[in-house]
Every structure is written in C-alpha cells, then in structure tokens.
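J.: any chance you can model this:
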Amino acid sequence: MSALSAYDVILAPVITEKSSMASESNQVVFKVRRDATKPEIKAAIEQLFKVKVLSVNTILRKGKTKTFRGMRGKQQDVKKAIVKLAEGDKIDVTTRI
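T.: Sure, this is the predicted structure:
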C-alpha cells in the first residue's frame, strides 16, 4: 500500500441480512473507498484483522436520485467489497476496528 493506510481503504463493515447470510460461507462485506483496488483491499484486510484473504469481489452501487422536502438531490456512489476468507479464519464485524 502506497500512501493510504489500511484504515483509509476500509471505511466500515456492511451489516445487513444479506451480508450476515454471506458470513455463513466465510465471506465478509465492507464499505471501501471508491478508488481502492482489489490488491489494496486484500492487503488492508490482512493487515488489520490478521487473516488470510482468498478473493475480493467489488461492487460499485451508483447513487440514487432522491427528493427530500421538495429538493432533489443525489446520493453518493458507494463501493463495497465482498471478501472471501480462508477456511478457519473469521472476522467479527460487530466489534469496532
């Protein structure tokens, strides 16, 4: 990792019903920076949690247009990373980093 630290790449864990179902198959979902690459995400997860990462899949969700009190606005784009861990490794996302 060049100028960014591991805390700059990984923003927050995603805790939803779908991500908790993915945890049964040894996967964890994180919200990451939009310009983060898969190797940067893998290195950050391995450095922060001391686990072995097998693969990283990323999703870029485009921001939606919403109306709030008559004003139109656009939500930001969000990048999520689905990280598959090696057998026996585990990350507890309920604890804070």
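J.: contacts and neighbour counts: CA atoms only from here.
T.: Will do.
J.: so where do the helices sit in the protein?
T.: For the chain, applying DSSP state H gives helices covering 6-9, 17-22, 38-49.
J.: these: which one's closest to residue 83?
T.: helix 38-49 (7.9 Å; C-alpha to C-alpha).
J.: report the buried residues of that closest one.
T.: Buried residues in helix 38-49, counted by 16 or more other C-alpha atoms under 10 Å: 40, 41, 42, 43, 44, 45.
J.: roughly how far out does it sit from the chain middle?
T.: The chain centre lies 11 Å from the centre of helix 38-49; the measure is C-alpha atoms, centre = their mean, to the nearest Å.
J.: ok so, going back, let me have the helices of the chain in a markdown table, extended by distance to residue 72.
T.: What follows is the helices of the chain, written out as a markdown table (distance: least, C-alpha to C-alpha, whole Å):
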| stretch | distance to residue 72 |
| --- | --- |
| helix 6-9 | 30 |
| helix 17-22 | 29 |
| helix 38-49 | 34 |
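J.: now the other sequence, so there's something to compare against:
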Amino acid sequence: MDPYSVIIKPQLSEKTMNQIYDENKITFVVRRSANKRVIKEAFQDLYDTKVVGVNTHITPRGNKVATIELEEADAAEDIAVRLGVF
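T.: Alright, predicted model coming up:
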C-alpha cells in the first residue's frame, strides 16, 4: 500500500501536543483499512525513523487515529517541525 494513502494528516489537539513533548509520540489520522503493521511501515518509509509501537482507535466520527511511539533517537518534535505543526 502506498505510504501517502495510509497516513492522511496529523491529529492536533492539546493532548497530542503534550504527547509530542513528554512521551515522544505523534498522532495521525490514518486510512481506516490500514492495520498497525502497514501504518508502521508507511511511517518509517515517509519519515525515515524507527517506530517502537503503534496504537490505534476509531473516533466517534468514524476516523481511525494512530498514535505512533518513536525511538528516543528520533524526536517527535523534529517530525512535527518538518510537518509544519509548530
């Protein structure tokens, strides 16, 4: 599956911004049919980082959201800056 079709956009809220700073995690809205393995591979391909784990859930609006935990060497802040979040 094409990485650009798996990861749709960053999910931004006060909670997700705190996760970027405190827990080295970044949150994205992803394609609903994507599983954790596909999300992990797509993220690693797009951003050249190592992923420790992926947690997913479906929001009440029907969007699938993935919280991606990065290794300590790869800062979620750096990726957020590259995305233009800050």
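J.: TM-score for these two?
T.: Counting by TM-score structural alignment, normalised by the length of the second structure, the TM-score of this superposition works out to 0.86. Behind it: 80 aligned residues with a C-alpha RMSD of 1.3 Å.
J.: picking up where we left off before, among the helices of the first structure, which comes closest to residue 67 of the first structure?
T.: helix 17-22 (26.4 Å).
J.: what does the closest one correspond to over in the second structure?
T.: Helix 17-22 of the first structure lines up with residues 14-19 of the second structure when matched by TM-score structural alignment.
J.: quick one: average offset of the matching stretch versus the first structure, please.
T.: Average distance, stretch 14-19 of the second structure versus aligned residues of the first structure after superposition (mean C-alpha distance after the TM-score superposition for the first structure): 0.5 Å.
J.: list the buried ones in that stretch?
T.: 16, 17, 19.
J.: thinking again about what came up before, residue 94 of the first structure is nearest to which of the helices of the first structure?
T.: helix 17-22 (10.9 Å).
J.: what does the closest one contact?
T.: If you take C-alpha atoms under 8 Å, 6 or more residues apart in numbering as the criterion, helix 17-22 of the first structure is touched by 28, 29.
J.: ok, now stretch 51-70 of the second structure?
T.: Outside stretch 51-70 of the second structure, the residues touching it (C-alpha under 8 Å, 6+ apart) are 11, 23-32, 36, 39-40, 43-44, 49-50, 71, 76.
J.: 7 Å instead?
T.: Residues from elsewhere that reach stretch 51-70 of the second structure (C-alpha atoms under 7 Å, 6 or more residues apart in numbering): 24-32, 36, 40, 44, 50, 71, 76.
J.: ranges for the strands of the second structure?
T.: 7-10, 25-30, 51-58, 64-70 (DSSP state E).
J.: got these as JSON lines, with mean neighbour count columns?
T.: Conversion of those to JSON lines gives the following (neighbours: other C-alpha atoms under 10 Å):
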{"stretch": "strand 7-10", "mean neighbour count": "17"}
{"stretch": "strand 25-30", "mean neighbour count": "23"}
{"stretch": "strand 51-58", "mean neighbour count": "15"}
{"stretch": "strand 64-70", "mean neighbour count": "22"}
